[in-house]
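S.K.: Output the structure for:
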Amino acid sequence: MTNILNPIEGVVYQTDEKAQAYLRSGSWVNDTVGGALRKSALRHPDRPAYITDEATLTYRQLDERTDMLAAALLDLGLAPGDRAMFQLGTTLETALAVLACYKAGVIPVCSVPQYREMEIGQLIERSQAKAHFVQADFSSFDLVDFAGKMMARHASVQHLIVTRGKAGMAGHALDDLLAQHTVDSARARLKDLPIGPRDVLSFQLSGGSTGLPKIIPRFHGEYLGHSAGWARQYAIDESSRVIWSLPLMHNAGQLYAMMPMLLLGVTTVLMPRVDIRRMLELIQTHRVTHGLSIGPIAPHLIAFQEIGQYDLSSLKLFATMSRADTLEQHMGVPCSNLYGITEGLLLGAKASDPIFVRHHTQGGSGCADDEITIREPGTDRILPPGSTGEMCFRGPSSLLAYYADPVATREALTDDGFVRSGDMVTEHCIDGRSWYAFEGRLRDNINRGGEKIGCEEVEGCISHHPAIADTKLVAMPDPIYGERACAYIIVRPGFAAPTIPEMVQFLSSMGLAKFKCPERIEVVEEFPTTRVGKVDKVALRKLIAERLAEESAQADARGVEP
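M.R.: Below is the predicted model of the structure:
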């Protein structure tokens, strides 16, 4: 029996019976993330694990340096089961920091650098984080100073760790921590550390419609198995090379850019930000085999007119959230759509799958133990094969419970333990297998290039503006990000409607992350309502979509950019 070695109060664990079944079937991997890295380093010591424009780390180097850093974290007083906030970009230092935490049993709270007081403060309180990792050179915003202020406000945070810059009096520079151990002394420090496949690996965050992200525990053996499943689905093996330019701490970044590298020996090319020209150069130079996009990469690629100048013949597949047919025609390589949700389901299709599957669905699951049902929205009633409805799922990696949040858990699960995705899909049965096409969302949120914005959270902040009597936030279509936020507002008598810069400044002063702020404001006298008297957000979304289309047509007629 594989035991839970570091149980955490507030985390719901899989039953022993199910855990053993998943280990036997291969849906879980009987190892830890640190153990998987050590095995890959023994098999491929001199193979590049990560390649960036700044440096390349081989598997041996990555394994040794993460051992040294993990030992230093333990020396600070951190221990298995402790939590650490993460606000880091896509760099080698981020890979070192998160992998060192995994080896030390420290649980990253996988936040983003764009979060501010509102999000970080509540996440620290909910997770009781003991450390805070920040990147000094991420942007013009001073994350080091910000983290110092958060540490002063929250008693649980005892350690500030800074990458790519000076830590100041209150913190520790990552480079200094790396220098505290030799490889031998580090491995002696880590030798008897109790961490197992069923222990919590990370706290991932789920976007939602009603407030701050909910915390989703993910587990060592489960997460490795989840990644192995999608790698099979895309025909990725140890000879593959993946390119990644989006956040590394996201669930997608971890599953697509980190776990296959650890488990299979895949080489990952990391980019700190989206740069289409540089991405194409790196694909050509490093003979990348697989590209992945959950945000605005595909639209930028489609708009890039010089793509024919680059040798993309090494690419076996480029996967994106949508528009795979247009992207394939433009790039001249096989492309497929994908789907992912942090609550534990990944869908995709490989290059050899039928064109209809790759271009007109988001694919299928690569895990035989996943169960997917299509249900009538708002009910538990299962619809017949081939139906359109809410996709619900249950399996080896699916959510059992949000961390210490029974109310949100009850809302997220059906009576028989399936996760409600909140997404409408159509099931297509082809050659005896089910594939799922995304049709839209049921939940009140906005997906801005992969970042989820909860409408009710932002509406609550906007409503504090002295000029605004009421507000509703809706998604408006965008060719690059898929969706952006539009705020419909009712202005109080005697006040002027705020401009976008004024609104962003107001919301930022409240501690709201900038990417959540509305990017358009529409003033109305009243909101449309449904027949039962509720605000009709469907009508508001349709209205702004029609207005944008009209503005675009007028701009085209004038020969200018909309």
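S.K.: C-alpha from now on. contacts and neighbour counts both.
M.R.: Will do.
S.K.: quick one: which helix or strand includes the residue lying closest to F86 once chain neighbours are set aside?
M.R.: Closest residue to F86 apart from its sequence neighbours, by CA to CA, 6 or more residues apart in numbering: F133 at 4.9 Å. For F133, the element it lies in under DSSP states H and E is strand 131-135.
S.K.: Next, the structure of the following sequence, for comparison with the previous one:
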Amino acid sequence: MSRLQTDNLLSAGSLWGLIEARTQATPDALFAVDDQDRELTFREYRDACLKAAAGFAARGVSEGTPVSWMLPTWFESMILVGALARLGAVQNPILPIYRHKEVGFIASQFGTKLLILPPANPKFDYPQMGSDLAADRPGMEVMVCDQILPDGDPATLPPAPAETTPADAPVRWVFYSSGTTSDPKGARHTDLTLDASARGMASCLHLDESDRIALVFPFTHVGGIGWLGSVLASGAAFIVVPAFDAKTTPVVLARHGVTQATAGTAFHQAYLAAQRARVAAGDTSPLFPEVRTFPGGGAPKPPQLHTEIRDEMGGVGIVSGYGMTECPIMTMAAVGDSQEALAHTEGKASPPEVAFRLVTLEGKDASIGEEGEIRVKAPQLCRGYLDESLNEKAFDEKGFFHTGDLGHLDAEGFLTITGRLKDVIIRKGENISAKEIEDLLYEHAAIEDVAVIGIPDPATGERACAVVQTATGESPIGFDTMVEYLKGRGLMLQKIPEQLEVLDVIPRNATGKIDKKGLRETYKDSERPTR
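M.R.: Okay, here's the model as predicted:
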């Protein structure tokens, strides 16, 4: 079996062209089913996009119109994407966790003409936020969408945007990444930068028309649009869940025969907990009997989790990718990779045209197996930032993009992520990898989840602090027990955390990443423990 499967993937010179190509190829095949058992075929999806496009055109949306939207993971969100693609608008999907400050900054910098928001819910009043922001931005219209989009006659639509090549593709997307700066950073993408990532992912997972993909995270994330591209290219179908729930979502995915159980560590932990609860209740059958892989991304996986998922739930285990808003899914594991590669790496360059440069902390090019900052050139790399002043520092002297992540490549080209530059804990001048410690602690029976952070220390510069979540049915691990465990695993004394904090739940954001920034803020002023 070839590592990559590409023969079955459709291609086009734009997102709208891909929607049309898929509709022509498999018009009556399932495109998506949701948690309410609503279904859409590819033909129905295309037709709904056309009607919505006509509706938006009647409201003044046309080629180049900057449209910001913040909607849950609904059918209507995917239809909105297709409608705006048909019109050639510039889309700015916004994560639903953003509030006045972030959305206001984005709307001003992006020049939003139309802001599309969901109705209010018990947690937040989105329409009120929209009204507040519009009061200071006279040229911005706000539309509240409660799963109903504007409707019009497709016969009134102007011609579709022209098909393009990667070299001349216009910017059609701006995704904002919170990063580590005070303001979000707007990464400029084309349909074809996103398509390069989507096709790479589909080829590694060997997606085809039989696949059912769990869409369980915010569709406004760059990964949501990436998965849309993968589905359109391969003919697979979505199982759409607007809000992930650890108890109810696995039931929905099981009911609809999930084969690709996305989307990262937090989700995979929930699936594993559901499988274990099933077994504890006396049912030893697999929760997801059709599952082939557990695609992951957003953050490196604990290797132990891959093994547990594979052994207890079936399929090949976690098949993960590595990417970021600026350069989505630049590496991807493949279904035929070795178990060692699946457990410990994030796969190879995806697509194969991706080029890496790893640079050590001392500034020299890293050799095979040597840790360095990951820098990248890739067909899916963004066209720089909307704020052009950020571009100079974003790229190195050879034109490679600074990811800020640390890792190493082996002789076969597999990439292992070892941490973030900002996660390197410098204790008495020695670099300590947070991920190395996290992977070891994750394997302890008493620990369900873990984050290791650096805290300012007057004596050592920084000290390592382990923040852990206790596993169900276990007693919290004590500091001395943690120390002895890590010693027993062969961790050098200088790397053993000098502080231990136990939380009910490790905080993660909407896409499943641990909120280390928040944890650092919480514990930055904590006193040095006396032992």
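S.K.: TM-score of the superposition?
M.R.: In this superposition the chains share a TM-score of 0.75, using TM-score structural alignment, normalised by the length of structure 2; 437 aligned residues with a CA RMSD of 3.2 Å.
S.K.: any idea where the helices of the stretch 301-450 of structure 1 begin and end?
M.R.: For the stretch 301-450 of structure 1, applying DSSP state H, counting those that start in this stretch gives helices covering 324-331, 355-360, 406-412.
S.K.: mind giving me TSV with those helices and columns for distance to P296 of structure 1 and mean neighbour count?
M.R.: Formatted as TSV, these follow (distance: least, CA to CA, whole Å; neighbours: other CA atoms under 10 Å):
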stretch	distance to P296 of structure 1	mean neighbour count
helix 324-331	12	18
helix 355-360	18	20
helix 406-412	28	14
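S.K.: can the ones you listed go into a markdown table with extra columns for distance to Y223 of structure 1?
M.R.: Converted to a markdown table, those look like this (distance: least, CA to CA, whole Å):
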| stretch | distance to Y223 of structure 1 |
| --- | --- |
| helix 324-331 | 27 |
| helix 355-360 | 25 |
| helix 406-412 | 20 |
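S.K.: Wasn't E281 of structure 1 part of a strand?
M.R.: No: looking at E281 of structure 1 with DSSP: H, G, I helix; E, B strand; the rest coil, it is helix, so not inside a strand.
S.K.: Aligned counterpart of it in structure 2, please.
M.R.: Using TM-score structural alignment, the partner of E281 of structure 1 in structure 2 is V251.
S.K.: do S365 of structure 1 as well
M.R.: By TM-score structural alignment, S365 of structure 1 lines up with A349.
S.K.: surely that match meets A355?
M.R.: Yes: contact criterion CA atoms under 8 Å: A349 of structure 2 and A355 qualify, at 7.3 Å.
S.K.: Quick one: the strands in the stretch 301-450 of structure 2, in order.
M.R.: 318-324, 327-332, 348-349, 355-359, 372-377, 401-409, 415-420, 425-427, 430-432, 447-457 (DSSP state E, counting those that start in this stretch).
S.K.: Can you name the next helix or strand after the longest one?
M.R.: Using DSSP H and E, the helix or strand that follows strand 447-457 of structure 2 towards the C-terminus is strand 461-470.
S.K.: Any buried residues in that following strand, and which?
M.R.: Residues of strand 461-470 of structure 2 classed as buried: E462, R463, A464, C465, A466, V467, V468, Q469, T470 (neighbour count, 16 or more other CA atoms under 10 Å).
S.K.: Same check on stretch 312-327 of structure 1?
M.R.: Buried-residue list, stretch 312-327 of structure 1, by 16+ other CA under 10 Å: 312, 314-325, 327.
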